[in-house]
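# sequence unknown, structure follows:
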């Protein structure tokens, strides 16, 4: 199965649909390629809503994939560090795998030491999403996916209907729109877990990327990577990315928080409110820049510290430590257990809605 969705020959935006494979549970997985006139191509599979490729040009016009991924569904089904996946119901960690709502305690899987991570044993990254809608026009191409998470799935209360819409625009920006409703009070914190390497060469480390994060504070963690409850100033620390700096100059500095995470694996408290530009990554040699926009209060900046060379990369390589950067826009980790943090509760009758954008361009 391989076909073009669009009918207009002069349409700037194109969507191509094809079969990707069958899961071990005999579920069919579909692949969609969204492409604009400028050549940006985004590939998404319905398993985990995973972004498997983002092809972007460098300053010489050469196209390369800038997100870490695998060549097969079989590899995505194996244990992996959430390459390209949609994460839920709750992205990041929940302390001791439990939280309370309205006096009721809910127990979750402890799949990250003593803590719950990224939704549990079978989070949103490990399910096949339904295709709700596919649209293309002269200015955008979009793919809307949905997943129905039943009450008490992975220990979370409420029947949760979630949709995520990926939209590629003609200006080389990729929107990720998250929407959800519930029939019972619950908690929710969705994010996108792509690992970026703007060099397009995954044998190169991301330490030579320049990064900028608009945040005056970050969220310190304890030895198990659970927030201490403090919101600490970035001033005079390696966590100060308010002005663009090369990752290597910060990540190798002496700091207790860097020792705990093996590098950066922390949530930044983003400045401002509403939908705004919050971060940039720049790879000088290729000229590629990625700018991140979101309406979320936080962003987990992760430098691939736990990649260890055991996972296969395309072209017969492997993914070693610091092969990729993550910019996971979200609420703060462990918010259900930290009442001083912004609230992640979703009530019946409310609608969860948040948008993040990744925009790609060449530094002139």
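Cool, got the structure. The structure presented is a predicted model; accordingly, all values stated were derived computationally and were not measured.

# Every contact and neighbour count from this point should use C-alpha atoms.
Noted.

# Let me know whether residue 140 touches residue 166 as I believe.
No. The pair residue 140 / residue 166 is not scored as a contact, 10.2 Å apart, by Cα atoms under 8 Å.

# Comparison target below:
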């Protein structure tokens, strides 16, 4: 395990932790936003590439607004008008996307410097506190994020939280994946365990409907190229409903979320989660050539997210899975990433 200080923000040190080694998957996490900034995975020939987008230095993450690799919250994704009712009281939270609250507001969990509370060569646990009233959210919240590589070289992300008063919680990992490492992702192939999706209005707020994906742009029930059927607006940025059951998987109760493959290299990833939804975003707004790692610019369609989650705007949509958290309860969100290169015959 390697831990090093990579800079300071307002006099507080930001540290990076490297998990694993060159013999298998390797992850790098920084304490600013509890972010996953590198994830090295082998292709079918054993060649490794870093499959998550990121900036070259800490300054890039501080200046950036794309949430690269970040732990987002308190309520990730969108809340219409930044308002919802809780126990008969209207709650107004920070609005940072026009009239909408996105990913917890302007100073959400992605802007906190988390503390390392436990570290080993293959796991790190980070902790932070969101005080009562933070970005408008009620209840003091204590949260942790654990990144770990297990004996089978799977990467696990575990997000937990406990509150002192009723509140809403929806923490997500906002990594952008590119199974080739660099370049456009439109030719990469994806399968999603989602038979339905939640359509949105012009502000990307769910309309409240839950529609079948069958035969349309959102139908990734069978493996297909990401760019095969883009929506009319040019990209995906939608919540899909993971309709498979929770099942015993690697010692936890998880449901299948996604399988992603780069046909050229055979680099392959399966994602399993405890959550009912996933925000599939193809990065259409990553425009302007943001500075990436190794001199590679971050541009539109150079990465895609698989943000497992409760549904967007669920505090205002009682028919959606609830994001409410009570004192005495523990919020726990699991993601498991399994890396097994695909044989060449399966990647065409």
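Great, that's in hand. It should be emphasised that the depicted structure is a prediction, and the values quoted were computed from it without experimental measurement.

# Where do the helices of the first structure begin and end?
73-77, 247-251, 256-261 (DSSP state H).

# Out of these, which is closest to residue 190 of the first structure?
Comparison of the helices of the first structure against residue 190 of the first structure by Cα to Cα identifies helix 73-77 as nearest, at 19.5 Å.

# what range in the second structure matches the closest one?
Using TM-score structural alignment, helix 73-77 of the first structure lines up with residues 58-62 of the second structure.

# outside of that stretch, which residues touch it?
The contact list for stretch 58-62 of the second structure, computed with Cα atoms under 8 Å, 6 or more residues apart in numbering, reads 6-7, 54-55, 67-68, 111, 291.

# would you list the helices of the first structure in a markdown table and tack on distance to residue 294 of the first structure and mean neighbour count?
Formatted as a markdown table, the helices of the first structure follow (distance: least, Cα to Cα, whole Å; neighbours: other Cα atoms under 10 Å):
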| stretch | distance to residue 294 of the first structure | mean neighbour count |
| --- | --- | --- |
| helix 73-77 | 27 | 16 |
| helix 247-251 | 22 | 17 |
| helix 256-261 | 25 | 17 |
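
# Of these, give the one that comes closest to residue 229 of the first structure.
Of all these, it is helix 256-261 that lies closest to residue 229 of the first structure, at 14.1 Å by Cα to Cα.

# Show me how far the closest one is from its chain's centre.
Centre-to-centre, helix 256-261 of the first structure and its host chain are 22 Å apart (Cα atoms, centre = their mean, to the nearest Å).

# if I look at the residue of the second structure positioned farthest from its centre, how far off is residue 327 of the second structure?
In the second structure, the residue that sits farthest from the middle, by Cα atoms, centre = their mean, is residue 88; the gap is 31.4 Å. Per Cα to Cα, to the nearest Å, residue 88 of the second structure is found 18 Å from residue 327 of the second structure.

# Repeat that for residue 9 of the second structure.
Taking Cα to Cα, one finds residue 9 of the second structure at 32 Å from residue 327 of the second structure.

# cool, and residue 283 of the second structure?
Going from residue 283 of the second structure to residue 327 of the second structure by Cα to Cα gives 36 Å.

# who's more crowded, these two?
Set residue 283 of the second structure next to residue 327 and count neighbours by other Cα atoms under 10 Å: residue 283 wins out with 21 against 14.

# that older thread, may I see the helices of the first structure organised as TSV, with distance to residue 40 of the first structure added?
As requested, these are exported to TSV (distance: least, Cα to Cα, whole Å):
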stretch	distance to residue 40 of the first structure
helix 73-77	23
helix 247-251	26
helix 256-261	34
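
# what residues are up against the alignment partner in the second structure of residue 192 of the first structure?
By TM-score structural alignment, residue 192 of the first structure lines up with residue 173 in the second structure. If a contact means Cα under 8 Å, 6+ apart, then residue 173 of the second structure has 69-72, 307-308 as its contacts.

# which residue sits closest to residue 173 of the second structure, ignoring its sequence neighbours?
Spatial nearest neighbour of residue 173 of the second structure, excluding adjacent residues (Cα to Cα, 6 or more residues apart in numbering): residue 71 at 4.8 Å.
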